[in-house]
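[1] heads up, no residue letters with this:
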C-alpha cells in the first residue's frame, strides 16, 4: 500500500509570509532537490549527513528562483521513515508555486491530505492513535487540548492499550492451544490469572471510556448559552467576558435579534459563549425568530447562564420561581444563575438576594455587575468548576477521539462477555470467540487492524503538507 513515488507539498499555511516551507518525501526526494539546488559551498546533498541544513539557491536552468535553506532527513530517521527534504524559501506566493511546479515537472506528485503522516504510519514511525493526535495537535487552540494531544502523540494512550492487548493476546494463544488438545482435557491458561487480567482490563477500559466526557469537552470547547429577559445585561456580560465590545449594547429592549458567539480560554479550557435574544412575548417577527433561535441554542449548550436584573427585581420570590422553571425545563444541563447590576443594590438588598439564591436547591449563582466588571472572575471560576480537570492535572490518559471511544465501548462489551463466561465456566472455544473480538477492537485503535476506508476517512481530515 505504500507508494514509492516522491510527494511534494507546501507545509506552511498558504499565502504570503516571511518564509514558507516546501516538503518532499520519498526514495528520490534528495535526488530531486539535488538536481535543482546549487549549494553556496558546492556540496552535494546526497553525500551530506542526515539532519543537516544547507544554504544555496533553487535554480531552473540558468534561472535562479530563490535563495533557500535545505534541510535533509535520510531514511529511516525522518518523520515519514523515507528520505525527506524541507526547503525554507521566502514566503512569496509566486516563489512557493514556482518551486512546487518545478518539482512537479521533474516527476514529483502533489501530496494528498495527510499523506506525509499516513506514510509515517505505514512505515511504522507512528501508530494510528498517534497519527490522529498529530491532527489534534495542529487544531488545538487552548492549553488543555494541546496538552492532551501532546500526551497522545507521545504514545501515552496507545502504549497503555498496546500493553493490555499484548497480555490478552498471550492468554488468547494459550486458550487457542487448549483447543488443539481438547480430547486430553488440559488447561494451559491459568483461569485465576486470566480473571485478574480481565478485571484489570475492565477497570482500565471503564476509566478510559469515562474520560471521554471530559476529553470531548476539552477538545471541542464548552458551549455556554447566556439567556434571560431583554435588557438584563446579556450583551454587556458577553463583552465583559471577552474584554472587548463584541455585542451591541443599548437601553432598548430587544436590541439583540440574533445569536452572537465567541470563544475564550479559561484555565486552559475553551468556552464558547452564545449571547442570545431576550426571551419575552413579542409581535415583532424578526425578534420572534431570534427568540426561537435562543431556545435552539439552549438545547445545544452544555451550560446555561440565566441572567436577571437584580436592580429591577423587588420580589425575589418571583425570581426563585423563574429559576425553578428553567431548572425543571432543562434538568440535564448545568444551570448558573447570574444576578446582574448588583452595584445598584444596597447592602441589605444584596444580603437578602444572597440568602434567596442560596436557598434554591442545587443552585450555582454569582452576584456581579457586568458593566463595572465586578464578579466576572468569580463567574469564570464557577464555569471552570463545571469541568472535571482533575485527570488533566494528574496527567491521566484522556480519550478525546470519538473513533477511539466507539472501539473502547465495543472492546468493553466483549471483555464483559469474557468475564461472564469465566464466571459461568464457559468452554474455551466460546471464550476464544469473545477474546478475538476484543483483540480486534483494541487493534482498531492502535492500527494493528486497519482497512483502506478507515485510513481514508482519518487522513482526509488532515491538512495537505502534514
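    Here it is on my side, so go on. What you are looking at is a predicted structure, and each value in this text was computed from that prediction instead of being measured.
[2] can we go C-alpha only for contacts and neighbour counts from here?
    OK.
[3] Run through the strands of the stretch 51-200 of the chain in chain order.
    Along the stretch 51-200 of the chain, counting by DSSP state E, counting those that start in this stretch, strands occupy 52-60, 63-73, 84-91, 109-110.
[4] the helices in the stretch 251-400 of the chain, which residues?
    Using DSSP state H, counting those that start in this stretch, the helices of the stretch 251-400 of the chain run over 285-300, 316-329, 347-358, 376-385, 390-393.
[5] any idea how far residue 150 lies from residue 119?
    Distance of residue 150 to residue 119, computed by CA to CA, to the nearest Å: 20 Å.
[6] These two: which has the busier surroundings?
    For residue 150 versus residue 119, neighbours defined as other CA atoms under 10 Å are more numerous around residue 119 (21 against 18).
[7] Isn't the more buried one up against residue 81?
    Yes: between residue 119 and residue 81 there is a contact at 7.5 Å, judged by CA atoms under 8 Å.
[8] before we move on, back to that, so which of the helices of the stretch 251-400 of the chain is the most surrounded?
    helix 285-300 (a mean of 17; mean count of other CA atoms under 10 Å).
[9] want to compare, so here's the second one:
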C-alpha cells in the first residue's frame, strides 16, 4: 500500500457539466499544482495560507488549458490529513482529462477507488466506521438513509463502541495484572463493577444488533409483492401508489405477463413494489412463465399485498380460507389483505367484511381511495421509533457481524464471572471481545479488509 506518493482523480461525476473538481492529495500536491498553475495576481501557491482560494490558469507550457479556481489545504488540515489541492475547472470532459493527464505527467498517480477516504482513515482523520459512512452518505437516496449515514459519519456509532471498548480495556488491564500476581491470589479488578460493565455492554450490543433489522430496511428498502388473481387491479394499484402510469392497465386478463418493479419512498422508507402476473390456471406458455416468476418474487419479498376484488365479499368463508393458505405458505412474510373496488360495495357489505376479516384494507385503486391509508399501514410495519428518537442504527453487515461476535465473547465473560472461573481463562474471552470491537472502528485491521471496504467507493472519494 503506497501512502507517500501524490494521487489525483476527478471528484465530481464524469461527463460534461457546468463545473468539475479535480482533487490532488499527497506530500507533493501543492508543488505539482503550483508548477502548472498561473495566478492572475502572480501568487505562488507554495507561499499562500491554507484554506484559501486562488483564481488563475492551468497551463501546459505556454498552452492555457482552462481558467480555474484552486482550493488550497496545507499540512494535515484537509479531508485526507495531508496536503490537498482541489481544482475547480469548467465541466467539459475534454478539459477534465487534459488537466488530469497533465498532472499525471508531472508526477501524480491516478487514485484508486476510495483512496482519498482510505488516506483519511490511515492518517487518523476518521475511524473505519466513519469512513464506511461516507460511502453510505453518497449512496443515500432518501431522508432516513441520509440521516443514519450523517450520524455515523459524525461518529455517533463509533463513539459508543469506542467508549465501551475503553472501559473494557481498563478492566482487561487489571485482569492481566492479576495474572502477574497469581501466586499472591490478589484481585485488582472490582468484580462487582466488572459485572455491571459486562451487563451494560450486553445491553448496548443487543440494542445495536436489534437495530440492524430497521437499518437494513432503511438502507436497502422493503421488497413488496402485489399478488392476486388476474384483473383484480394489481397494475392499477401500482400506478395509484406511484402516482404515475407505470404498468399497463387492461380489462383483458393476463395483460401483465412479466414482473414490473418500481420504488416509492414513504416518510424516508423505501418500498420496492413488484407488480406480478395474475395467478390462475392457463395454457398460455408466456403467461405461465409470468406466473412462475410471480411465485419467485413472492419468495424474495418481505411483504405481500394480497389484492382481491369486491365480488369476494359474497364468499367470505372462501376468502378467509385463501388468506390462511397464504399465511401458512409464507409464515415469515408480513401480509396485507386489500379489497379493491370498494366504491361498488354497499355499507352492509363493508360492515360485514370489516367484522369478519381483521385488518382488511378497503380501496378503490382507480379512484385512488384508501391509498393513503394503505401507505400508512405499510409504514406501520417498519419500526421507525429508533430513527425518530435519533438512536444509533446499524446498517452495515460487517458491523453487524462483528457486534454478534463481540456479544458472544461478552456472554462468555458473563458466564466466567457467574461460575467464578480463573482470571487467565476470562482474559482470553475479554481479548477476543476487544478484538471484535476494534474491527468495527479500525483499531484492528489488515490490508485485505481495507481493500474490500474501499473497493466499493467511487473514484475521487
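    Structure's in. What do you need? Every value quoted in this text rests on a predicted model; they were computed, and no experiment measured them.
[10] JSON lines for the helices of the stretch 251-400 of the first structure, including distance to residue 458 of the first structure?
    What follows is those, written out as JSON lines (distance: least, CA to CA, whole Å):
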{"stretch": "helix 285-300", "distance to residue 458 of the first structure": "26"}
{"stretch": "helix 316-329", "distance to residue 458 of the first structure": "39"}
{"stretch": "helix 347-358", "distance to residue 458 of the first structure": "48"}
{"stretch": "helix 376-385", "distance to residue 458 of the first structure": "31"}
{"stretch": "helix 390-393", "distance to residue 458 of the first structure": "25"}
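[11] Select, out of the ones you listed, the one closest to residue 47 of the first structure.
    helix 390-393 (46.3 Å; CA to CA).
[12] against the second structure, where does that closest one fall?
    Mapped onto the second structure using TM-score structural alignment, helix 390-393 of the first structure spans residues 385-388.
[13] that older thread, so which of the helices of the stretch 251-400 of the first structure is nearest residue 335 of the first structure?
    Closest among the helices of the stretch 251-400 of the first structure, using CA to CA: helix 316-329, at 6.8 Å.
[14] packing partners for that closest one?
    Here helix 316-329 of the first structure touches helix 347-358, going by 3 or more CA pairs under 8 Å, 6 or more residues apart in numbering; DSSP states H and E.
[15] The helix it packs on to helix 316-329, inter-axis angle?
    30 degrees (axes from the mean of the first three to the mean of the last three CA atoms, to 10 degrees).
[16] where's helix 347-358 of the first structure relative to the chain centroid, distance-wise?
    Distance of helix 347-358 of the first structure from the chain centroid (CA atoms, centre = their mean, to the nearest Å) equals 41 Å.
[17] got it, and stretch 234-245 of the first structure?
    26 Å.
[18] counterpart of residue 370 of the first structure in the second structure?
    In the second structure, residue 370 of the first structure lands on residue 365 (TM-score structural alignment).
[19] I figured residue 320 of the first structure was touching residue 357, is that so?
    Yes: using CA under 8 Å, residue 320 of the first structure is in contact with residue 357, at 7.2 Å.
[20] Now list whatever residues contact both of the two.
    Taking CA atoms under 8 Å, 6 or more residues apart in numbering as the criterion, residue 320 of the first structure and residue 357 do not both touch any residue.
[21] which residues does residue 197 of the first structure contact?
    Per CA under 8 Å, 6+ apart, neighbours of residue 197 of the first structure: 167, 168.
[22] oh, I was asking about residue 444 of the second structure
    Counting by CA under 8 Å, 6+ apart, residue 444 of the second structure has contacts 435, 438.
[23] Would you quantify the distance from the closest residue in space to residue 392 of the second structure that isn't next to it in sequence to residue 139 of the second structure?
    Setting aside the residues directly before and after it, residue 392 of the second structure is nearest to residue 157 in space (CA to CA, 6 or more residues apart in numbering), at 6.0 Å. Distance of residue 157 of the second structure to residue 139 of the second structure, given as CA to CA: 19 Å.
[24] How about residue 19 of the second structure?
    Counting by CA to CA - residue 19 of the second structure and residue 139 of the second structure are separated by 21 Å.
[25] what about residue 120 of the first structure, neighbour count?
    20.
[26] do residue 50 of the second structure as well
    Other residues close to residue 50 of the second structure by other CA under 10 Å number 18.
[27] contacting residues around it?
    Residue 50 of the second structure neighbours (CA under 8 Å, 6+ apart): 72, 73, 74, 77.
[28] which residue in the second structure lines up with residue 325 of the first structure?
    By TM-score structural alignment, residue 325 of the first structure lines up with residue 325.
[29] just to revisit the earlier point, who touches the match of helix 390-393 of the first structure?
    With CA under 8 Å, 6+ apart as the criterion, stretch 385-388 of the second structure contacts 144, 211, 392, 393.
[30] With neighbour count and distance to residue 123 of the second structure added, can I get these in JSON lines?
    Compiled in JSON lines, those are given as follows (neighbours: other CA atoms under 10 Å; distance: CA to CA, whole Å):
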{"residue": "144", "neighbour count": "21", "distance to residue 123 of the second structure": "30"}
{"residue": "211", "neighbour count": "21", "distance to residue 123 of the second structure": "30"}
{"residue": "392", "neighbour count": "20", "distance to residue 123 of the second structure": "26"}
{"residue": "393", "neighbour count": "25", "distance to residue 123 of the second structure": "26"}
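[31] Mind putting the residues you listed into TSV with distance to residue 405 of the second structure?
    Listed next are these as TSV, based on distance: CA to CA, whole Å:
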residue	distance to residue 405 of the second structure
144	27
211	16
392	19
393	18
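[32] Could you list which of those residues belong to strands?
    Among the contacts of stretch 385-388 of the second structure, none falls in strands (DSSP state E).
[33] of all those, which two lie farthest apart?
    The widest separation within the contacts of stretch 385-388 of the second structure (CA to CA) is 13.6 Å, between 144 and 211.
[34] mean per-residue distance, the helix ranked longest in the first structure to the second structure?
    Ordering each helix of the first structure by length in residues (DSSP state H) puts helix 191-220 first. Following the fit onto the second structure, the mean deviation recorded for helix 191-220 of the first structure is 0.6 Å by mean CA distance after the TM-score superposition for the first structure.
[35] Could you point out the helix or strand that follows that helix?
    strand 222-228 (DSSP states H and E).
[36] Return the list of helices and strands in contact with that following strand.
    helix 234-242, strand 269-275, helix 285-300, strand 303-309.
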